[in-house]
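Visitor: Sequence first, then the predicted structure, then my questions.
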Amino acid sequence: MRQFNGSLTLGLTGASGAAYGTRLLSALVRAGYQVHFLMSDAAKIVVRTELEEIWPDEPEALATHLTEQHQAQPEQIKVWASKDWFSPVASGSGAPKTMVICPCSGGTLAAIAHGLSDNLVERAADVILKERGRLILVPRETPFSTLHLQNMLSLSQMGVTIMPAAPGFYHKPSSIDELLDFMVARILDHLGIDNNASQRWGCED
């Protein structure tokens, strides 16, 4: 069996900011982690709109596509269909103990906060909560409504890390890639994964 540095779940939903999720996927692959990759139906539309990419619908074909795109090892990226309730991430007995949803839509945020699971992204997050695992949500919305804020507070009180996609500018970014890498670096920090994805405060290049 191939050995990886760890295993986690990465979900993409229908919020704007698909590039954050794909950039994070690349970083996790380079760090040697196995990634259970999930997408909502809305996320596929966002990928097509923002990244101008049409990804295969079938999980195995998408896994092959992402493996080639991100130069991953065989079996390093496992893709599961949005309604695959028999996948490992749907059960506490088989799911990784860590999950990131990047980007996280307001609807996904609400579903997780209230225990409503209509797709595998939401179910996987529900599993993380019940198993007392680590869940990081990266909402990309502005402004936040009162409902958004209440849902984020509820989840934070459950131990969820809320990391809005709000990159800093103290490193004087000169490209969109540097803004993406800023957020990826912060997410990796909270996952406990060593990285130099972005310049840190008080540090020289």
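Guide: Yep, it's here.
Visitor: from here on, contacts and neighbour counts on C-alpha atoms
Guide: Will do.
Visitor: What's the end-to-end length of stretch 139-146?
Guide: 14 Å (CA to CA, to the nearest Å).
Visitor: Same check on stretch 91-100?
Guide: Span of stretch 91-100 from end to end, CA to CA: 17 Å.
Visitor: Also stretch 169-176?
Guide: 12 Å.
Visitor: looking at it, E122 is touching A110, isn't it?
Guide: No: distance between E122 and A110: 9.7 Å, which falls outside the contact criterion (CA atoms under 8 Å).
Visitor: More neighbours: those two, which one.
Guide: When E122 and A110 are compared on other CA atoms under 10 Å, the one with more neighbours turns out to be E122, at 27 against 19.
Visitor: quick one: which helix or strand includes the residue nearest to that one when sequence neighbours are not counted?
Guide: Among residues not flanking E122 along the chain, I112 sits closest, at 6.0 Å (CA to CA, 6 or more residues apart in numbering). For I112, the element it lies in under DSSP states H and E is helix 106-113.
Visitor: In addition, the following structure is provided for comparison:
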Amino acid sequence: MKRRLVVGISGATGIAYGVQVLRFARAAGIETHLVVTPAAQQTRSYETALSARELQTLADVTNKPAEVGAAIASGSFRTTGMIVAPCSVRTLGAIAHGLGDNALTRAADVTLKERRRLVLLVRETPLTLAHLRAMTAVTEMGGIVMPPVPAFYPRPDSIDEIVHHTVARALDLFDIDVPGTPRWGGDSAVPEPSPLVSRNNSLRKASR
């Protein structure tokens, strides 16, 4: 059976994460089933030049948010798991409380009940106690909360590089390999300081 990944995109800033998930999954030969919330469509128009149709073409199958009877909303529909990228706190809360009020949250609920991998790239800061409790609830149910915190050791030169690295690390959680992903080895030499770090160190020494 071809591997399938459910991809949810909800209405938090950072739709680039969801777009990159779809592109990397396709390159890896993974069949993607996409659901995009209305709020995420608004974010798409703010943050990208993609049309709704262009976004759909990045997935193998697209489901409307109102389609709570879609295949992804059934436990008998076998998948590798589900990733929500980005995941708004509204979607986080709905998943944490098992609301299943649209195709995205219902698919996430199914993923949890079938004991499959669920990864949420929650995009919010600062966090309230309600957010933290929702994250705890999802974690206790077996989900993984992975805020897209950028890594700087690869010394990214662009936002695209930051997004690519974060998404590749998220896909690692599904055993989906993205070739060329920078990885830190335990026996690797410590990289030379970046020009900015070197300059700041020189300034500190000069001020002593």
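Guide: Sure, I can see it. Keep in mind the model is a prediction, meaning the values are calculated, not measured.
Visitor: Report the mean deviation for the helix holding I112 of the first structure after fitting onto the second structure.
Guide: Aligned to the second structure and superposed, helix 106-113 of the first structure gives a mean residue distance of 0.3 Å (mean CA distance after the TM-score superposition for the first structure).
Visitor: what's the matching range in the second structure for that helix?
Guide: The alignment of helix 106-113 of the first structure onto the second structure (TM-score structural alignment) spans residues 89-96.
Visitor: Just give me how far the matching stretch sits from the chain centre.
Guide: The chain centroid and the centroid of stretch 89-96 of the second structure are separated by 14 Å under CA atoms, centre = their mean, to the nearest Å.
Visitor: Just give me the neighbour total for G202 of the first structure.
Guide: By other CA under 10 Å, the residues close to G202 of the first structure number 8.
Visitor: where does the aligned residue in the first structure for R169 of the second structure land in three-state SS?
Guide: Per TM-score structural alignment, the equivalent position to R169 of the second structure in the first structure is R186. What DSSP: H, G, I helix; E, B strand; the rest coil gives for R186 of the first structure is helix.
Visitor: R186 of the first structure and G14 of the first structure, how far apart?
Guide: Distance from R186 of the first structure to G14 of the first structure, by CA to CA: 21 Å.
Visitor: Those two: which is more packed in?
Guide: Using other CA under 10 Å, the more surrounded residue of R186 of the first structure and G14 is G14, with 23 against 18.
Visitor: What degree of burial does L120 of the first structure show, as a neighbour count?
Guide: A total of 23 residues lie near L120 of the first structure under the criterion other CA under 10 Å.
Visitor: Grab the nearest non-local neighbour of it.
Guide: Leaving aside its sequence neighbours, L120 of the first structure sits nearest to S82 (CA to CA, 6+ apart; 4.9 Å).
Visitor: which residue in the second structure lines up with that neighbour?
Guide: Taking TM-score structural alignment, S82 of the first structure has P65 as its aligned residue in the second structure.
Visitor: ok, that match touching L34?
Guide: No: taking contacts as CA under 8 Å, P65 of the second structure lies outside contact range of L34: 9.7 Å.
Visitor: Might one say that C102 of the first structure is in contact with S16?
Guide: No: with contact defined as CA under 8 Å, C102 of the first structure does not count as touching S16 (9.8 Å).
Visitor: Settle it for me: which of the two has more neighbours?
Guide: More neighbours surround C102 than the other of C102 of the first structure and S16, with 32 against 19 (other CA under 10 Å).
Visitor: Using the three-state scheme, assign that one.
Guide: Under three-state DSSP, C102 of the first structure falls in the strand class.
Visitor: Who are the contact partners of it?
Guide: When contacts are counted by CA atoms under 8 Å, 6 or more residues apart in numbering, C102 of the first structure touches 10-13, 17-18, 20-21, 137-139.
Visitor: 7 Å instead, please
Guide: Residues in contact with C102 of the first structure (CA atoms under 7 Å, 6 or more residues apart in numbering) are 11-12, 20-21, 137-138.
Visitor: and which of these is nearest S117 of the first structure?
Guide: Closest approach to S117 of the first structure among these (CA to CA): G11, at 13.7 Å.
Visitor: Going along the chain, name the helices of the first structure.
Guide: Taking DSSP state H as the criterion, the first structure carries its helices at 18-30, 41-46, 59-69, 106-113, 120-130, 146-157, 176-191.
Visitor: Just name the most buried of these.
Guide: Across the helices of the first structure, averaging neighbours per residue (mean count of other CA atoms under 10 Å) puts helix 120-130 on top, at a mean of 24.
Visitor: Give me the contacts around it.
Guide: The contact list for helix 120-130 of the first structure, computed with CA under 7 Å, 6+ apart, reads 11, 38-40, 82-85, 89-92, 97-98, 108, 111-112, 115, 117, 134-135.
Visitor: counterpart of S26 of the first structure in the second structure?
Guide: In the second structure, S26 of the first structure lands on R23 (TM-score structural alignment).
Visitor: ok, and the closest non-adjacent residue to that match?
Guide: Nearest to R23 of the second structure is L58, by CA to CA, 6+ apart, at 6.6 Å.
Visitor: Tell me which residue of the first structure lines up with the one you found.
Guide: So L58 of the second structure corresponds to L66, using TM-score structural alignment.
Visitor: ok, now how distant is its match from N196 of the first structure?
Guide: In this view, L66 of the first structure and N196 of the first structure are 23 Å apart by CA to CA.
Visitor: Nice, that's everything, thank you.
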